[in-house]
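A.B. asks: The amino acid sequence is not available; the structure is as follows:
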């Protein structure tokens, strides 16, 4: 903890008191549960994820004394990328404080550092899904496993595209839904639950489109309450949810414009990998106090990968071919 002895802001708040407040706010911040990571990721320290495949089957019996061969569940091992340390430093020089810095300025700078961490988390998780190579993308060396009577080729892709000038249609949501259901995900009878995300600019196109006028654009409170109970944006989800083909659509501007993301969030289709050392679960902060500087250095560890490749699908609605969105990270 920086000593910062004798330093005061222009509104006469001790700097040491502010730094104590900031450290406490980070402890509270690390307990929040309102990001894509909290909803869609399992946090792990393992280097691989094991995903069960359909592998056991009944076969005709042999003679009266013959015993069936012992069968076993087969897993597909998915390598998880090495955790990456993302860092940010912010602070004030003591000379700047002596010249005149208010407590509001210091609080605003600290809050922006937390906002930057939120942006990092959201973008890492979205990048893992919206950039081709997360879900089945038609270029993988293995085909999706069969489900019921459905079988798939390696060319099977969950990255769809249509030159629709950014206007979502009911058919798009139906296609996304089918791409997930045919792999056994998203079925409420099996504990699944589908949810879709779109940018507010595309939500406006839905409200303006004639084909949507006969539908109920905004879903009932019961659906919103269910999403909130599952940790989906508990503070802001109300009033920003639509519905199509039985799937709630959250209007969320973290999703880039002209993309639709649909996912079975109950299965937690992604893994957020942490290093094996202790104390690296949340946002880490180190503080320095020397002759001239009061600095806080923030660090966030993690890497993200889709492991349930059939549990989600993406639609690019502004071109005939799927184009990966650009993220800052």
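C.D. replies: Arrived safely. Note that the structure is a prediction, hence the values are computed from the model and not measured. Numbers count the residues shown, from 1 in each chain.

A.B. asks: rest of the way, CA atoms for contacts and neighbours
C.D. replies: Noted.

A.B. asks: So which bits of the strand or helix carrying residue 25 are buried?
C.D. replies: Secondary structure from DSSP states H and E places residue 25 in helix 15-29. Within helix 15-29, the residues that count as buried by 16 or more other Cα atoms under 10 Å are 15-16, 18-19, 22-23, 26.

A.B. asks: Closest one to residue 328 out of the residues you listed, please.
C.D. replies: Nearest to residue 328 among the buried residues of helix 15-29, counting by Cα to Cα, is residue 26 at 23.4 Å.

A.B. asks: Skipping adjacent residues, who's closest to the closest one in space?
C.D. replies: Excluding the flanking residues, the one nearest residue 26 by Cα to Cα, 6 or more residues apart in numbering is residue 283, at 7.4 Å.

A.B. asks: what's the one you found in contact with, if anything?
C.D. replies: 26, 30, 117, 298-300 (Cα atoms under 8 Å, 6 or more residues apart in numbering).

A.B. asks: Tell me where this protein has helices.
C.D. replies: 15-29, 36-40, 94-100, 103-130, 170-181, 200-208, 221-229 (DSSP state H).

A.B. asks: and the comparison structure, right after this:
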């Protein structure tokens, strides 16, 4: 048809190494599918996928009490009134594209083309990780498209945490801490752990979740590995527990005997450095320097995890999507990559974070991945 370039008139239909352009397109579609199915990151231990805009979470029930029986009357009926807090989850659309001219494709190899897509997948992984970690470390509330409040962890607001095992909480309750010291110490970690376990999270089989200590792969990780029970560490603190390396740690000599099971080598693909007390220690460059987090996880993408990752309700719009560009008959020239994603904390007591500095109030980091 005059003025319209059809497929038969495309000058370039294979790359410089003989690979057909159509074959590369199929390969890229398959790669995105595999990526969506098998991608495992720290974010999956911290969060879970949902299509809900908000989740109503019970904050506790009005306590009932037995009455002394009357010979001539009937007992009063119980009428538990749940205290429900609606926790909102944000949502936004994110995208990126690749564009190649026909002349560029003529001289490119298939490896050069797929390298561009690998960079897109890396950017998508960093997007997911960055949104989850930013929500973890930032106490600032927000609002989603349905006007639901999007919360962080307990941050000293007017909402009182629900009772747990007979323990009541009164007034403000804050899970954003400042170490009051220039270096991480065992007291910091133990205090952060206690804030999580007192709400019933991270107690192993009793709660269905495991406690994780997430530290930056730098000075903080090195310090944690040096802690020994009864020995002094930074800031004059004495550790209550020994750091126990996992079985994939470098070979080492010790005169002590290990009592109990070794920590696992990994959690669904995320390497475990070792354990401190009840927490498995994970080091990651994703964690901003000068901060650490303690959180409870029910496993990858478990609904018991701290943060919700909100997706679009339509399955066709979930995950990383590869869309043909404006050149519908020649999609490799222009290809769109799209993901719909937002976050919000569902379990406000299931994590605590700490900024390592000598004084002042907590300042949220900017997570740039």
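C.D. replies: That came in fine, so what should we check first? Since the model is a prediction, treat every value here as computed from it, not as a measurement.

A.B. asks: one step back: what range does the helix holding residue 25 of structure 1 cover in structure 2?
C.D. replies: Taking TM-score structural alignment as the measure, structure 2 aligns residues 21-35 with helix 15-29 of structure 1.

A.B. asks: what's the mean deviation for the matching stretch versus structure 1?
C.D. replies: With mean Cα distance after the TM-score superposition for structure 1, stretch 21-35 of structure 2 departs from structure 1 by a mean of 0.9 Å once superposed.

A.B. asks: thinking again about what came up before, now the buried members of the contacts of residue 283 of structure 1.
C.D. replies: For those, buried by 16+ other Cα under 10 Å: 26, 117, 298-300.

A.B. asks: Let me have these in TSV, extended by distance to residue 194 of structure 1.
C.D. replies: Shown next, in TSV, are these (distance: Cα to Cα, whole Å):
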residue	distance to residue 194 of structure 1
26	32
117	27
298	35
299	33
300	29
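
A.B. asks: Between the residues you listed, which sits nearest residue 254 of structure 1?
C.D. replies: The shortest approach to residue 254 of structure 1 among these belongs to residue 117, at 13.6 Å (Cα to Cα).

A.B. asks: So what does the closest one match up with in structure 2?
C.D. replies: By TM-score structural alignment, residue 117 of structure 1 lines up with residue 124.

A.B. asks: and the equivalent of residue 347 of structure 2 over in structure 1, what is it in contact with?
C.D. replies: Matched to structure 1 by TM-score structural alignment, residue 347 of structure 2 sits across from residue 308. By Cα under 8 Å, 6+ apart, residue 308 of structure 1 lies in contact with 51, 135, 269-270.

A.B. asks: lining up these with structure 2, which overlap?
C.D. replies: Among the contacts of residue 308 of structure 1, the contacts conserved in structure 2 (both residues aligned by TM-score structural alignment, their matches' Cα atoms under 8 Å) are 135, 269-270.

A.B. asks: And the contacts of residue 308 of structure 1, which two are furthest apart?
C.D. replies: The span of those, defined through Cα to Cα, is set by 51 and 135 at 13.6 Å.

A.B. asks: Compare these two and say which is more crowded by neighbours.
C.D. replies: With neighbours defined as other Cα atoms under 10 Å, residue 51 of structure 1 and residue 135 compare such that residue 135 has more, 25 against 13.

A.B. asks: Alignment lookup: that one to structure 2.
C.D. replies: By TM-score structural alignment, residue 135 of structure 1 lines up with residue 153.

A.B. asks: So for that match, what's the nearest residue that isn't a sequence neighbour?
C.D. replies: residue 348 (4.2 Å).

A.B. asks: do the same with residue 299 of structure 1
C.D. replies: Spatial nearest neighbour of residue 299 of structure 1, excluding adjacent residues (Cα to Cα, 6+ apart): residue 87 at 4.5 Å.

A.B. asks: do the same with residue 278 of structure 2
C.D. replies: residue 211 (6.4 Å).

A.B. asks: The one you found maps to what in structure 1?
C.D. replies: Residue 211 of structure 2 maps onto residue 194 in structure 1, with residues paired by TM-score structural alignment.

A.B. asks: do the same with residue 297 of structure 2
C.D. replies: For residue 297 of structure 2, the residue aligned by TM-score structural alignment is residue 265.

A.B. asks: so who does its match touch?
C.D. replies: Neighbour list for residue 265 of structure 1: 39-40, 192-195 [criterion: Cα under 8 Å, 6+ apart].

A.B. asks: so the match of residue 135 of structure 1 touches residue 344, yeah?
C.D. replies: No: the criterion here is Cα atoms under 8 Å, and residue 153 of structure 2 misses it with residue 344 at 9.6 Å.

A.B. asks: ok, and the closest non-adjacent residue to the residue most central in space within structure 1?
C.D. replies: Closest to where the C-alpha atoms of structure 1 average out (Cα atoms, centre = their mean) is residue 36, at 3.1 Å. Distances taken as Cα to Cα, 6+ apart place residue 122 nearest to residue 36 of structure 1, at 5.8 Å, with adjacent residues excluded.
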